[in-house]
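Chemist: For reference, the sequence and a predicted model appear below.
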Amino acid sequence: MILREYQKKAVSIALEKKKCVIVLPTGTGKTIIGAYFVKNLLDKGKAIIVVPTRILVEQTYNVYKSLGLNPTKIYGIIPKSKRANLWKKAKIAITTPETAYFDKEYIDHDIIVLDECHHAIGNDYYAKLLREKEFEYKLGLSAFIPKKYRKEIESLIGEIIELYDEPSLKKYIPNWIGDIYEAPLNKLEYQLYKEIEELKRKSKGSKRLIYSLALKYLATDGGLALKESVSKNNILSKILSPFKDKIEKIRDLHKWDALKSILDTYEFEKAIIFIDRVIVAKRVAQSLDAALIIGKKHKNIAQSLKEAKEKNIIVATSAGEEGLDLPSADLLIVWSQTSNPIRFIQRHGRIMRPTKMLKFVTYIVTPYTIDVDLFLSAVLKVSKYVDININVKNYFKKSSVHQIINLLTEPLTKDMLKQLGFTDNEINIALKYGIENGDIVYFYSPFGKLYINKDFMYMVERRYPTIFIPKWEGKIKINNKTIKGDYQKLYEKLSNMIPIKGLKITVIKKKDIIEYDWRSYNYTIDSKPLLRLVLRNALS
C-alpha cells in the first residue's frame, strides 16, 4: 500500500516523537497510520492496539492483516485463563480498553496505539490503563481533542499534533452540499414544551437537569422517546406526572415527515441516519426496512455490519459514530442533534471518504427548542474542523438562546443570566454568536464582564458610571504600529482607524511602581461612541 503524503508525515512525526497524538479528520486513514507506526517498530518489541468497541476490533484486525501484519484479537468474551496465553504469544494484540485494563498483569508490550484517544480522560479505561502501565512508544489517534482535555491527554500520551491544515489532505476530504430541514412541534407539543421549559427555569440542581432531559427527549428524539421515559418508574416519570395526558396525545415521531422528504428528495446510493434513542432508531429502521446498528447490546454485530453493507439505508445510534466503515455513504441525515464536538465530527466522518459521488449532509432540527441550541453549539465548536457549508445565522433566531440576546437591553453578567434560569451552554452559545455577529458588546466591571445589546450600550455607562472614568495610560499595537498615551490621545489616533476588529489594550498603572495590566475587546468597534466607551472602560 502506498501511503498518502499526509499519512507519511503523520507516521514520520509519530516515530520521531515516540509519544504523541495525531489529529486528523475521520475517514482519512488513521488506522493505516497506526499500522505503519507499529510496522516500523516491531523490531523494538510487542504492540497493543486499543480501539473503543468490539466492532472496531474486527475492522482494525482486517486492516492490519491486509498490510501483511499478524495481529491477534483479544476480546473480553474470551475466558481470562485463555486470554493470558493470547497476550503472551501476540506480537500485535488488538483489544478494547476494558479488556486491556482488566488484563493489565499480562501486558508487557513496548508499543501502544490508542484509536479514538479522546476517551483517555478521567476514569475511562483508556486513562486508567495509561496511568498504570508504561509504554516506550505511544501513538494516540483522534479526529478532535477538546481544549479542556488537552492537558490530561498530553500528560498520558504525548504532544497533540493537528494535521488538519496539511495541503495534501484537502483532496481527500470532499466537499458536500449541506441543508437543514425543519420539523416543528405542533400546537399541543409546543405548549407542552413551553410548560416544561418554564418549570426548568424555576428549578435548580438535579431537578433542572431532569427537565432539560425531558425537553431534549421531546424536541430532539421525539415523543416516542419521552413516552418511553415516563413509562418507567423513575424520577422523570414522577416529575412529569401532571403532564401524562398531554404526553400520551403527542406524536411519536414529529421528525418523520422531514426524514421522508429528505429520502425522497436526494438521489443516493447509501444513507446513514443518526438517532440517539434506541427505541426511536428501531422504529425508524423497521419503517424504512433499514439496517440497524445500536451498539454493544446488539446480539449479532457481524450480521448488523453485513446488513449495513447490503442495504442502502442505515440507522445508527452512537455505535456508528466511531469507526463504522461505510466508504460508499453519500447521504448523512442527522436526526438527533448533539452539542458534543467529537460526536459531531465523527458523524460527518461517515461521508468524508472520497468518491466520485456528490454527497449531502442534512440536519433535522426542531425550531425554537433545545434541538437548535445543540446544533448551533456543535457548529460553533467545530468550525475550525468541519465546514458544514450552511449559513446558520438565521437559525440563531430560531433557537431558545436567542431570548438571551433580547434580554440584554440591560447590562448583565453571566452569573446574572444564570440566575434567570439559563444554563452555561445556552449562555455561551448566545454570547459567542452575539459578539461574532455584532449584536453584543461587553465591558469590564468589578463583578465580571457586563454584556449588553450594542444598541443599548449607553445603558452601561448610565448604570455603572464609575467603570468609565479613565485614570491610566494605555498602549495599543495596531496596524504594525504602537500607540501610547492617555485616553484623549488614544481616542484621537484610533478614531481615524474605525472600524477596528478587536482591540487589546495594555494598561499602564502608575503608582509607586509601574505595573501593567491589559484588557481585550474581541468585537468590531464600528463607531466613535463605542470606541469612546471601550477606551474609557479599559483605562478606568
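Modeler: Sure, I can see it.

Chemist: C-alpha only now, for contacts and for neighbours.
Modeler: Fine.

Chemist: which helices and strands sit right next to the longest helix along the chain?
Modeler: When secondary structure is assigned using DSSP state H, the longest helix within the chain turns out to be helix 187-202. For helix 187-202, the elements it packs on are helix 205-216, helix 244-249, judged by 3 or more CA pairs under 8 Å, 6 or more residues apart in numbering; DSSP states H and E.

Chemist: what's the most buried one of those helices?
Modeler: Counting by mean count of other CA atoms under 10 Å, helix 205-216 has the highest mean neighbour count of those, with a mean of 17.

Chemist: and it, what other elements does it pack with?
Modeler: In terms of contacts (3+ CA pairs under 8 Å, 6+ apart), helix 205-216 is packed against helix 187-202, helix 235-239, helix 370-382.

Chemist: hang on, the earlier thing: which one of the helices and strands packed on helix 187-202 lies closest to Lys147?
Modeler: Using CA to CA as the criterion, the shortest distance between Lys147 and these is 24.3 Å, found for helix 205-216.

Chemist: do you know how far Glu515 is from Val507?
Modeler: The spacing between Glu515 and Val507, counted by CA to CA, to the nearest Å, is 8 Å.

Chemist: Take this one as well and set it beside the first:
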Amino acid sequence: MFNLLNFTPREYQESIFQSAKEKNTLVVLPTGIGKTAIALLLILERLNKFPDSKVVFCSPTKPLCNQHYETIKNNTNIEKEKITLYTGNLSPKTRKELFESSKVIIATPQTIQSDLENKRIELKNVSLLIIDEAHKTVKNYSYNILASIYKDYSLHPLILALTASPGGNKEKINEIKNNLFIENIEIRTEDDEDVSPYLQEKNVEYIKVTLPQEILEIQANIKKIQNEKLSELRKFGVTKPIHVINKKDLLVLMLQFRREIDKKNPAGFYGVSLVSQLLKLSHALEILETQTIDSFKDFFDKMRLEKTKASQNILNHPEIKTALIKLENLKNRTHPKLEKLIEIIKEQLESNPNAKIMIFANFRNTVAILALELSKINNAKVIKLLGQKEGITQKHQLNAINQFENNEFNVIIATSVGEEGLSINTLDLVIFYESVPSSIRRIQRSGRVARIKPGKIIFIIAEKTRDEAYYWKSLKEEKKMKNILKDMQDDSQSKLI
C-alpha cells in the first residue's frame, strides 16, 4: 500500500483530488499553493487501485522534472528505485529497462514521444498521465500527441492536467480541453475561501518612468519612417488603418507575399522587403522604448552587418541617419528604466542585505547589460538564467537556480525560462523589467514570489509606450480567463451530477 509522507493535504487539495479521481481533469491553481500535492494524491490512488500499473508525470523542462522527482521521492513511500527521472541523457536501452521496472516515470514529453515513436515503450499499463504546465498543450506540442496515444492504448486511462494559467480566451482554453480530452475543470483563485488562508501577501507596485526628450526625438524619427512604410501597404490592397496594424498582421502579409514569389510575381519580392523593414522598425521601437540604450545601439550595429535589402533601406533612410546621430549623443546616458532598476536594487539591498531578487527581461542582450550594470552595486551578486534557445543547457540552468537558492547569488536575471513553474521559495522581490502582453506569462512570472513568505512584485513601465499597453492587456486577459474558467467549471460539474 502506497502512502503519503511528511505532509497532510489541505482541504481544497483533497476536494480537487476527489473530483479528479474518475474524470480527466484540468486543475487551475495560483502558483505556489500545491498543484503537485494533488498529483501526489492521485499517483498513490491509481497505483493502489491498479497495483500492476505505473504513472507517467510529464513536465516541459529538466529542472522542473528534477523538482517533481525530489517531491515524489520525499513525500511518498514508493521505493526510491521505482521512481525514475527519465531523460534523454540516458541510453535508449537504459530508458527502456527503467520504464519497464519503474512505478513513476518523470520525463519531458519529447523524451516519452521519441521512445513511443521508436517502439521502445508502450502506455498500456500507465494508469495516470500527468501533464504539468498544461497551457503548453496547443498546436503541435508533444503533450497533444502523448495524450492521444495514451487515450487509445492505456488499459486504465486517466489524465490530470496542471497549470496556473491556461490562457486568456475561450478558444485557447477549449483547445487545451480538447487536446487533453478534459471532462472536468477545477479552478481556485486567490479569492476562494478554501485557498486564501494559505496565500502569502503579495504587494504589487506599478512604477512609471518618463522617456527623456532625446529618446522621444529618436522615437519620432522611427515612427515617421514606420508610418511612411505602412502607407506603402496601400499599394497591395491593405485597407486596415495603419495605426492599428500589428505584428500579427505583418506576419500574415509576409506569408501572402511569399506565396506571390512562388507564383513568380515580382511584386512579392518588394512586399517581403517592405514587411521585413516594418518588422525591424517595430522591434527597434520596442527596444528603444522598453530596454536599454546599449540594446538599441547593439540592434543597429548588428543591422549594419546584414546585407539584406530591408536592412540597407532602413540604414540609408534620412530619418534613421538622423536618429543614429542623436544616438551618439546619448552615449553616456542611461535609459530611465535602467536608472530606476538600479535605484530599486540599491534600496532593496540596503534595507534588507539578505534579500533575494528575480528580474525578468525579454531579451538575452538586455539580460547581459542589466547583469553588467547591477554587478556594480555594492552587495549585489548577480547571476543570469537563460534558456536553451540562448545556448544554455538545462544542466546549467539547474546549477544557476541551485547557486541562487544556496545564497551564492542574491540577484537572478532571467529570460522566459524563469517563468515556468520553478520553485524558488526564497524570493523577496520579482521585477518585470518590461511588461508582457500575455496573461499566461504575467501569471507565471508573478508566481515566482510569495510562495512561502510575503513578497513584492514591481512593474517598471515606460510611460506612453507599449509597456503600458501590454500591462493593461495582460491584466484584462487574466480577469477574463478567471471568469471563463469559473463558467466552464460550473458547466463541467453540472454534467457530473
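Modeler: Nice, I can see it. Not measured: the values here are computed from a predicted model.

Chemist: now what about the TM-score between them?
Modeler: Overlay of the two chains. TM-score (TM-score structural alignment, normalised by the length of structure 2): 0.71; 383 aligned residues with a CA RMSD of 2.4 Å.

Chemist: May I see the buried residues of the longest helix of structure 1?
Modeler: 189-190, 192-193, 196-197, 200-201 (16 or more other CA atoms under 10 Å).

Chemist: Could you give the separation of that helix from the chain centroid?
Modeler: Distance of helix 187-202 of structure 1 from its chain centroid, counting by CA atoms, centre = their mean, to the nearest Å, is 27 Å.

Chemist: what angle separates it from helix 370-382?
Modeler: Relative orientation of helix 187-202 of structure 1 and helix 370-382, computed by axes from the mean of the first three to the mean of the last three CA atoms, to 10 degrees: 60 degrees.

Chemist: Asn312 of structure 1 maps to what in structure 2?
Modeler: The criterion is TM-score structural alignment: under it, Asn312 of structure 1 has Asn410 as its aligned partner in structure 2.

Chemist: how many other residues sit next to that match?
Modeler: Neighbour count for Asn410 of structure 2, taken as other CA atoms under 10 Å: 23.

Chemist: Which of the three states applies to the nearest residue to Phe50 of structure 2 once chain neighbours are set aside?
Modeler: Using CA to CA, 6 or more residues apart in numbering and skipping the chain neighbours, the partner closest in space to Phe50 of structure 2 is Ser127 (7.2 Å). Classification of Ser127 of structure 2 using DSSP: H, G, I helix; E, B strand; the rest coil returns strand.

Chemist: show me the residues around Ser127 of structure 2 that make contact.
Modeler: 46-47, 50, 53-55, 154-158 (CA atoms under 8 Å, 6 or more residues apart in numbering).

Chemist: Can you list which of those residues carry over to structure 1?
Modeler: With contacts defined as both residues aligned by TM-score structural alignment, their matches' CA atoms under 8 Å, 50, 53-55, 154, 157-158 are the ones among those whose aligned partners also touch in structure 1.

Chemist: Provide the aligned range in structure 2 for the helix or strand hosting Ser520 of structure 1.
Modeler: Under the criterion of DSSP states H and E, Ser520 of structure 1 resides in strand 514-525. Aligning strand 514-525 of structure 1 against structure 2 (TM-score structural alignment) gives no matching residues.
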